[in-house]
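K.L.:
model the following, please.
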Amino acid sequence: MERSLNNNFGPISLYLFWIGLYVIFWVMIPILSAGDSSSAEVPLILWTYAIIGLVCGTFLISLFNTLFLKKWVKRFWYLNGFIALVIGGIIDYYGVKMISL
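P.N.:
All right, here's what the predicted structure looks like:
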């Protein structure tokens, strides 16, 4: 018998929750870098880390859905597959770029 998350917190809610956390962190970046000089690169670095976290987290959520929520994935395979392929392609592209430096 397969257990899934309750109706209030399903697979789509996981994606929305993760994106919401990203937006909250994105809004906090100017607050976190307020004490730095205007020419500092701290906001750029924080935004880069935020985007990396968003991409990797979204990919991990799609893998989590595939492994643990099989009933939902069978119904909405195109949504989860699209997200996994696009985000996985982004990760592969930048991984190859980093290796070939």
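K.L.:
only C-alpha atoms for contact and neighbour calcs from this point on.
P.N.:
Will do.
K.L.:
in the chain, which helix has the most residues?
P.N.:
Determined from DSSP state H, the single longest helix within the chain is helix 42-68.
K.L.:
what residues sit buried inside stretch 74-91?
P.N.:
Of all the residues in stretch 74-91, those buried under the rule 16 or more other Cα atoms under 10 Å are Asn80, Ile83, Ala84, Ile87, Gly88, Ile91.
K.L.:
one more to line up against the first:
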Amino acid sequence: MKNIKIGPVNLYLLWIVICLSLWLFIPVLSAGTDSSAQAPFVIGIYVIVALILGIFIISILNMFLFREWVKKFWHVNGFIALITGGIILYFIIKMITL
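P.N.:
Now for the predicted structure:
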């Protein structure tokens, strides 16, 4: 049996594929709601929030789990961490100042 090694890039791609597959199931998940309900919108926003938080957590974990990769490609991991962290910080500030 082949040993499957999940690297940092594969970890990002796996999370994106999981979130996109959940995005495709939104009509199935909201099938029992009223036609004027906002359930598909809310579930879609939850998927986007999970995508952003998951990518941020993966970028933080990559610093500890894949040290050699981060030493080579620190700019990729740092860019992803800064962008997703900035988005999270922006929405936290917006929620506080409501």
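K.L.:
work out the TM-score between the chains.
P.N.:
Comparison of the two superposed chains (TM-score structural alignment, normalised by the length of the second structure) gives a TM-score of 0.93, and 96 aligned residues with a Cα RMSD of 1.3 Å.
K.L.:
follow-up on the earlier one: which part of the second structure matches the longest helix of the first structure?
P.N.:
Counting by TM-score structural alignment, helix 42-68 of the first structure pairs with residues 39-65 of the second structure.
K.L.:
sorry, back to before: of the buried residues of stretch 74-91 of the first structure, closest to Gly35 of the first structure?
P.N.:
Proximity of these to Gly35 of the first structure, judged by Cα to Cα, is greatest for Ile91, which lies at 32.7 Å.
K.L.:
any idea how far the aligned residue in the second structure for Pro11 of the first structure is from Asn62 of the second structure?
P.N.:
Per TM-score structural alignment, the equivalent position to Pro11 of the first structure in the second structure is Pro8. Going from Pro8 of the second structure to Asn62 of the second structure by Cα to Cα, to the nearest Å gives 6 Å.
K.L.:
which residue ranges form the helices in the second structure?
P.N.:
8-24, 26-29, 39-65, 67-72, 74-96.
K.L.:
so where is the shortest one in the first structure?
P.N.:
Correspondence between helix 26-29 of the second structure and the first structure is established over residues 29-32, with TM-score structural alignment as the criterion.
K.L.:
hmm, back to that, of the helices of the second structure, flag the one that's most buried.
P.N.:
With neighbours taken as mean count of other Cα atoms under 10 Å, those reach their highest mean count in helix 39-65, at a mean of 17.
K.L.:
what about it, how far off from the first structure?
P.N.:
Compared with the first structure after fitting, helix 39-65 of the second structure has a mean deviation of 0.6 Å; criterion: mean Cα distance after the TM-score superposition for the first structure.
K.L.:
which other helices and strands contact that helix?
P.N.:
On a contact count with 3 or more Cα pairs under 8 Å, 6 or more residues apart in numbering; DSSP states H and E, helix 39-65 of the second structure meets helix 8-24, helix 26-29, helix 74-96.
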